[in-house]
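# From the sequence below, what's the structure:
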Amino acid sequence: MSLILTLNAGSSSIKFGLYAPSDEPREEARGQIDALGPEARLVIEAGGVETSEVIGPADHATGLARLIAALGPLCAARQIAAVGHRVVHGGPDIDGPRVLTPALVAQLDALAPLAPLHQPHNLAGVRAALAAFPEAVQVAAFDTAFHRGHPFVNDTFALPRRFFEAGVRRYGFHGLSYDYIAGRLRAVHPRLFEGRVIVAHLGNGASLCALEGGRSVASTMGFSALDGMPMGTRVGQLDPGVVLFLLDQGMTAGQITDLLYKESGLKGLSGISHDMRVLLASEAREAEEAIAYYSFRLAREIGGLAAALGGIDALVFTGGIGENAGPIRARAVAKLGFLGLAVDADRNAVNAATIHAGRVPILVMATDEERIIARACARALLTKGAEGENWIPCVSS
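Model (predicted):
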């Protein structure tokens, strides 16, 4: 018997999943190292039972080591045959999952400046897994891959053409989440799947994606994971002139990077917290102003993607905020009645699967990035015999 392990190393947590390989991998356990920092916590859910323990100070390296040590009892002497990794950035050419090779890891390392909060941690997970499971097939599934194939107008900036050819373009992110949601729409709402759907992935990181027939045609995130929506600590859309001004005022590139990635967004606007739950519970004026800005930008991004699609047939909310923060959904949709969008207050308050009161369906759907990674691993195991080849046949989710 063998198992698939998935690793999803984010900016503040490391998620994992254990699956029995099959055409549709069967989940046996999942969990995460949460709140990396002085009071990290290991959470494991297996057999319907959740256990949690504080493991104390942990960064990504020590957190990964602790997680790998915890896998022993879960594996029950079974071999880890494949390890799947979420990798945020795959560059302009990678349009699907890949088996990792030393050359590919080096290529992905070079993309770290484009996703500094994530790529180094993703690759730290790769290296830890290579050391812990040297015989396993190592697979990367990319957040950017789902967005390859955008129309030129949704992929480019109005810079001299040579920059686009050199890779300065809009990549889009959160692709594993959008891939999963597209698959769920096809299975549960096939008519909507064929239409024009806007998906709002709202969590500590946040973006929106315009789908047409289940394919990404536009995204609010661009060259980096900074663009579009304000996030927990990331700025979102920003006039590039601000960066030029800050440089002129003597800030270094490193200081500006920290400002835009780690000190801005909900945390910077409120001065209270990056956590939407904390802000919604607060009576502080600064918390309300941060929520108001977030909701305003959300409405604006939905409107912009509706224009990119030429209309909207459904709106989907997913991610931690998207699935659980009814007030945010209601405040954003309140501005979008002209698109046929309206929220049913009672259904919205309990995070029901459908929350619309207008003609356009509004859905609340849980996402599952780990399952997309596990599926890529299962396909890689089926094609393991292709010596020297790291391309994985792609089948729709």
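# Could you use CA atoms for every contact and neighbour count after this?
Fine.
# contacting residues around the residue nearest to residue 24 when sequence neighbours are not counted?
Counting by Cα to Cα, 6 or more residues apart in numbering, residue 24 lies nearest to residue 375, which is 6.8 Å off, once chain neighbours are set aside. Each residue near residue 375 by Cα atoms under 8 Å, 6 or more residues apart in numbering is listed here: 23-25.
# Among the residues you listed, the buried ones, what's the ChimeraX command?
Only the buried entries of the contacts of residue 375 go into this ChimeraX selection, using 16 or more other Cα atoms under 10 Å:
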select :25
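# got CSV for the contacts of residue 375, with secondary structure and distance to residue 264 too?
Below are those laid out as CSV (DSSP: H, G, I helix; E, B strand; the rest coil; distance: Cα to Cα, whole Å):
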residue, secondary structure, distance to residue 264
23, coil, 43
24, coil, 40
25, coil, 39
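# Can you add distance to residue 238 and give the contacts of residue 375 back as a markdown table?
As requested, those are exported to a markdown table (distance: Cα to Cα, whole Å):
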| residue | distance to residue 238 |
| --- | --- |
| 23 | 44 |
| 24 | 41 |
| 25 | 41 |
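# follow-up on the earlier one: okay, and the residue nearest to residue 24 sits in which element?
Element membership for residue 375, per DSSP states H and E: helix 369-382.
# again, but for residue 122
Per DSSP H and E: helix 119-132 holds residue 122.
# Check which helices and strands the helix or strand just after that helix is in contact with.
Heading C-terminal from helix 119-132, the first helix or strand you meet, by DSSP H and E, is strand 137-142. On a contact count with 3 or more Cα pairs under 8 Å, 6 or more residues apart in numbering; DSSP states H and E, strand 137-142 meets strand 79-87, strand 98-99, helix 175-188, helix 369-382.
# can you tell me which residue is nearest the centre of the protein?
Computing the C-alpha centroid of the chain and ranking residues by Cα atoms, centre = their mean puts residue 174 first, at 3.3 Å.
# Following up with a second sequence; could you model it the same way so I can compare the two?
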Amino acid sequence: MSFYFTLNTGSSSVKFALYKAQAEPDLFISGIVERLGPSARLKMQTPGEDIVRELGTVDHASAVVAIFAKMEPYLQGQPVVGIGHRIVHGGNAFFKPTELTSEVVQKLEQMIPLAPLHQPYSLATIRAAKQVFPGVLQIGCFDTAFHAGHTFPNDAFAIPRHFYEEGVRRYGFHGLSFDYICSEMRREHPDVANGRLVIAHLGNGASMCAVEEGRSINASTSFSAVDGLAMGTRCGRLDPGVMLYLMQEKELSAAEIESIIYRRSGLLGLSEESSDMRVLEHSEELFSKQAINYYCYQIRREVGAMAATLEGIDALIFSAGIGENSARVRSSVCEPLEFLGITIDQEKNMANAPEIGTGPVRVFIMPTNEEQVIARAVAEATAKTQ
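Sure, this is the predicted structure:
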């Protein structure tokens, strides 16, 4: 037996999974190193037990070392034959899973300005994995790749054309999640899978995607992962004039503005209480209630825009932490959309049932699994080398 290993790197965490190597990878161990910094913690689910360990001071690179140290006994001497990495931004260069050679890593370094909250940390875990697993095939899977091939109106900004040619365009993100949802729709609901789908990936990071025949048509995120919907700490859609005002009138630096729009905005900025929807839903504070209302309004607005892009809608799919678990958000999004044919059964909604729609537009709640998509890419790549 041999294994595949996946790493899904965030700004303050590293999710990992170990799969038995076969055509459809079989999950064996999964976990996360969270709260990276001075009080990092490892959580790991194994076949026999759930493990929680305090790690002390750990960064992204040392997290990979810690993960392997805890995981190695379960390998029982069997090899890891392929490693897959989630990489947020592939730019104009990478549209499919790609072997992470030195040349590829150098190109990814040049894309750090496109995803400053994620790209540096992904590169840190890639380098660490190459040291821990020398000679093992390493594959990069790009969140932007699923959105490749958008038509020009869904790909461009109305600024001087040469910027578009230089790569300033609407890339879209959360592609691995959307890819997985599409694959699950084909498996579980083939009668609607190739129709006009609107998928809402609603987690701490949030975005939406219009899909037809399994292909991305439009995405709410664009040049960066900060555009589109309001998120946990990211502002979402913002008039560029606001940033000019902050620079010119408030004399804020680019670094200060970056901190505001990536780390101090969204639900946290509006509520002045928390970036966690669970906390806000239990809050009696006016600002927290307004933050939730704003969040849901922006999702409804995006559903309408994507229905227009698709010239109709056959299914709406909620996914990720908030999408899968917040009945309040789903209800607030769906109730005003009856004019589109979207209505829901509130009892099923409260129970987080897999399908909650009652109207002509089917409404689903579907867990996402980015790691499975990464593992499948590793399986395909290793098969080509054998």
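# After superposition, what's the TM-score here?
With the length set by TM-score structural alignment, normalised by the length of structure 2, the two chains reach a TM-score of 0.97; 385 aligned residues with a Cα RMSD of 1.2 Å.
# Include distance to residue 264 of structure 1 when you put the helices and strands packed on strand 137-142 of structure 1 into JSON lines, please.
As requested, these are arranged in JSON lines below (distance: least, Cα to Cα, whole Å):
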{"stretch": "strand 79-87", "distance to residue 264 of structure 1": "24"}
{"stretch": "strand 98-99", "distance to residue 264 of structure 1": "34"}
{"stretch": "helix 175-188", "distance to residue 264 of structure 1": "23"}
{"stretch": "helix 369-382", "distance to residue 264 of structure 1": "26"}
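# For residue 303 of structure 1, find the nearest of the ones you listed.
When these are compared by Cα to Cα, helix 175-188 sits nearest residue 303 of structure 1, at 18.6 Å.
# for that closest one, which positions count as buried?
Quick answer for helix 175-188 of structure 1 (16+ other Cα under 10 Å): 175-186.
# Can you tell me the element the nearest residue to residue 15 of structure 2 once chain neighbours are set aside falls in?
Nearest residue to residue 15 of structure 2 in three dimensions, chain neighbours excluded: residue 32, at 4.2 Å (Cα to Cα, 6+ apart). Residue 32 of structure 2 is part of strand 26-34 when elements are defined by DSSP H and E.
# Figure out how far the helix or strand following that strand is from the centre of its chain.
Following strand 26-34 of structure 2 in sequence order, the next helix or strand is strand 37-45 (DSSP H and E). Mean-position distance between strand 37-45 of structure 2 and its chain equals 21 Å (Cα atoms, centre = their mean, to the nearest Å).
# How about stretch 50-62 of structure 2?
Mean C-alpha position of stretch 50-62 of structure 2 versus that of the full chain (Cα atoms, centre = their mean) differs by 22 Å.
# can you list contacts of it?
Contacts for stretch 50-62 of structure 2 (Cα under 8 Å, 6+ apart): 13-14, 36-45, 121, 124-125, 127-128.
# Kindly give a single ChimeraX line that selects the buried subset of those.
To isolate the buried members of the contacts of stretch 50-62 of structure 2 in ChimeraX, using 16+ other Cα under 10 Å:
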select :13,14,36,40,41,42,43,44,121,124,125,127,128
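# picking up where we left off before, mean deviation, the strand holding residue 32 of structure 2 versus structure 1?
Mean deviation of strand 26-34 of structure 2 relative to structure 1 after superposition (mean Cα distance after the TM-score superposition for structure 1): 0.9 Å.
# packing partners for that strand?
strand 14-20, strand 37-45.
# In CSV, list those along with distance to residue 302 of structure 2.
Formatted as CSV, those follow (distance: least, Cα to Cα, whole Å):
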stretch, distance to residue 302 of structure 2
strand 14-20, 29
strand 37-45, 35
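# nearest to residue 223 of structure 2, of these?
Among these, strand 14-20 sits nearest to residue 223 of structure 2 (Cα to Cα), with 24.1 Å.
# so how far is that closest one from its chain's centroid?
Relative to the centre of its chain, strand 14-20 of structure 2 is centred 16 Å away, using Cα atoms, centre = their mean.
# Average offset of that strand relative to structure 1?
Here strand 14-20 of structure 2, set against structure 1 after superposition, deviates by a mean of 0.7 Å using mean Cα distance after the TM-score superposition for structure 1.
# which residues touch that strand?
Applying Cα under 8 Å, 6+ apart, the external contacts of strand 14-20 of structure 2 come out as 1-9, 25-34, 60, 63, 67, 371, 375.
# Repeat that for stretch 200-207 of structure 1.
The contact list for stretch 200-207 of structure 1 (Cα under 8 Å, 6+ apart) reads 173-174, 177-178, 208-209, 219-221, 228-234, 274-275, 315-322.
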